[in-house]
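Visitor: The following block contains a protein sequence and its predicted model.
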Amino acid sequence: MYSEDELLPINLLQHWRFCQRQCGLLALDNIWQDNVLTTSGMLFHEVVHRPDEERDDGLHIVRGMRIASFRYGITGICDVVEIDDDSGNRNILPIEYKVGAPKRDRSDDVQLCAQALCLEEMMDCTIRHGAFFYGKTRRRLLIELDDALRAETLETIAAVRAMLQSGQLPPARYEPKCLSCSLLDLCQPKAQNTKRLERYMHELYNPPSEGK
């Protein structure tokens, strides 16, 4: 079991799956800046992150629910949790709001699965599915929280924790998705991968001796 001080923010898992260096810049160097995409996402979440509850025909809806798992050492906030007790079989559905469209990678899925792990521990239940509501499509997308996704989520938790313990910033690697990253100018992934930069840094810190 982890202590409260050892809990990892769940959002770091999403950052790690999207880009390990982005996660490191945020978690190790406390570096972050917003762009149009991140700002729109923040505004999109403002409403659902306000703590609130309502009941509708046996459906208990909780918004902005704080969650934690001391078994896995993670914590965060669920945008929306739907609890259906009306059928006699308690069904719990975590719902994550995203401003854009479904991603090609599994970063969002891992984030949602981590939320489910917390809810399972807190409510002593098993959660088979989670859902996304994407602002761009205005539709809910249901996903299965299967064994493969759970294993991937636990691997991500372990990887982020190992990075924090080592204190080593992951190397930069330029990919097309870098163009949408708010840390592009600070990260400089293209420069990080060039021999020219390495030569410049070597000459800067190892100037030639006089007379040579």
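Guide: Perfect, I can see it now.
Visitor: okay, CA-based contacts and neighbour counts for the rest of this
Guide: Fine.
Visitor: got the contact list for stretch 81-90?
Guide: With contact meaning Cα atoms under 8 Å, 6 or more residues apart in numbering, stretch 81-90 is reached by 57-63, 65, 91-95.
Visitor: My error: substitute stretch 28-44 in the last question.
Guide: 25, 26, 97, 98, 99, 164, 167, 169, 180, 182, 183.
Visitor: How far away from the center of its chain is that stretch?
Guide: 12 Å (Cα atoms, centre = their mean, to the nearest Å).
Visitor: how far does it stretch from start to finish?
Guide: 27 Å (Cα to Cα, to the nearest Å).
Visitor: second one coming, line it up with the first:
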Amino acid sequence: MIYREEDFLQLSGLQHFAFCRRQWALIHIEQQWRENLRTVEGDLLHRRAHDEQARERRGDILILRGLSVASAALGISGKCDVVEFRADPGGISLRGEEGLWVPFPVEYKRGSPKPHRADELQLCAQAMCLEEMLCCTVSEGAIFYSETRRRTSVSFSRELREQVKAMLEEMHQLYRRGYTPKVRRSRSCNACSLKELCLPALMKENDVNAYLRQAMEVEP
């Protein structure tokens, strides 16, 4: 399937969706957002990474920041924090640059590596966009975590790519329906910036309508 540009979803939403489908819908469908310390720190980190005026050359590595990417096959668009183009005889040519180059996307995240794969999925989607735009193969990238000050290497396996495709297909379906999934309460809810909007404690009731009716009853 090829998506029209007006139907593209935000690439960054894949990370939200992988973390919590309800959080993604609240942000991307209902347009709700609240800041907390984690989101502010993450925003500052990405602002530094997205300095589009910065174009560095370090030996055989060309570094571009805030590179816009998109994929009609996936129906997404967004920006890469950093893409390192590494000199490689098996790479592609770049306008204004001599030689051949292989893209290596790098995503900047606050904190440390997480137990889920949300960050890896977002990075893999960036790589798939680069492949479509540049007609090349991007086999690996890295995530830089601010807490550990280290990179975590990510291999874009077939399994990871299929998971990206499946999640994006589900995201498009939910977006077209304008549907916000019900909450699935977990430990992650406490760290979510939207917990006061999501109300996970309230939504755990088996029958929310009955709960609301009971809460609104006026005692005689």
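Guide: Received, thanks. Bear in mind that the values here come from a model prediction, so they are computed numbers and not experimental data.
Visitor: hmm, which of the contacts of stretch 28-44 of the first structure are the buried ones?
Guide: 25, 26, 97, 98, 99, 169, 182, 183 (16 or more other Cα atoms under 10 Å).
Visitor: In strands, which of the residues you listed fall?
Guide: 97, 98 (DSSP state E).
Visitor: of the buried ones among the contacts of stretch 28-44 of the first structure, closest to residue 201 of the first structure?
Guide: Proximity of these to residue 201 of the first structure was ranked by Cα to Cα; the top entry is residue 169 with 18.1 Å.
Visitor: Do I have it right that that closest one meets residue 21?
Guide: Yes. Judged on Cα atoms under 8 Å, residue 169 of the first structure makes contact with residue 21 at a distance of 6.6 Å.
Visitor: ok, average deviation of the lengthiest helix in the first structure from the second structure?
Guide: Determined from DSSP state H, the single longest helix within the first structure is helix 147-166. Helix 147-166 of the first structure differs from its equivalent in the second structure by a mean of 0.5 Å after superposition (mean Cα distance after the TM-score superposition for the first structure).
Visitor: In the contacts of stretch 81-90 of the first structure, find the pair that's most separated.
Guide: Maximum distance among these (Cα to Cα): 20.6 Å, for 57 and 65.
Visitor: Which one's more surrounded, these two?
Guide: Counted by other Cα atoms under 10 Å, residue 57 of the first structure and residue 65 do not tie: residue 65 has more neighbours, with 19 against 8.
Visitor: The second structure: which residue goes with that one?
Guide: Here residue 65 of the first structure is matched to residue 67 in the second structure, going by TM-score structural alignment.
Visitor: check contacts around that match.
Guide: 52, 79, 80, 81, 82, 83.
Visitor: Could you tell me where stretch 145-154 of the first structure falls in the second structure?
Guide: By TM-score structural alignment, stretch 145-154 of the first structure lines up with residues 156-165 in the second structure.
Visitor: Residue 184 of the second structure matches what in the first structure?
Guide: Checking with TM-score structural alignment, residue 184 of the second structure has residue 173 as its match.
Visitor: ok, for that match, nearest residue in space, not its chain neighbours?
Guide: residue 189 (5.6 Å; Cα to Cα, 6 or more residues apart in numbering).
Visitor: ok, now which ones touch that neighbour?
Guide: Residue 189 of the first structure makes contact with 172, 173, 174, 178 under the criterion Cα under 8 Å, 6+ apart.
Visitor: so the second one makes contact with residue 188?
Guide: No. Residue 173 of the first structure sits out of contact with residue 188 when judged by Cα under 8 Å, with a separation of 9.3 Å.
Visitor: can you give me the helices in the first structure?
Guide: Using DSSP H, helices in the first structure cover 11-18, 20-27, 36-48, 107-123, 147-166, 184-187, 189-192, 195-205.
Visitor: Tell me roughly how far the first one lies from the second structure on average.
Guide: Per the superposition on the second structure, helix 11-18 of the first structure and its aligned residues are separated by 0.7 Å on average (mean Cα distance after the TM-score superposition for the first structure).
Visitor: That helix packs against which elements?
Guide: helix 20-27, helix 107-123, helix 147-166 (3 or more Cα pairs under 8 Å, 6 or more residues apart in numbering; DSSP states H and E).
Visitor: could you redo the last one with a cut-off of 10 Å?
Guide: Where contact means 3 or more Cα pairs under 10 Å, 6 or more residues apart in numbering; DSSP states H and E, helix 11-18 of the first structure is packed against helix 20-27, strand 74-84, helix 107-123, helix 147-166.
Visitor: How about residues contacting that helix?
Guide: For helix 11-18 of the first structure, contacts defined as Cα atoms under 10 Å, 6 or more residues apart in numbering pick out 19-24, 26-27, 74-77, 103, 105-112, 114, 152-161, 177-178, 181.
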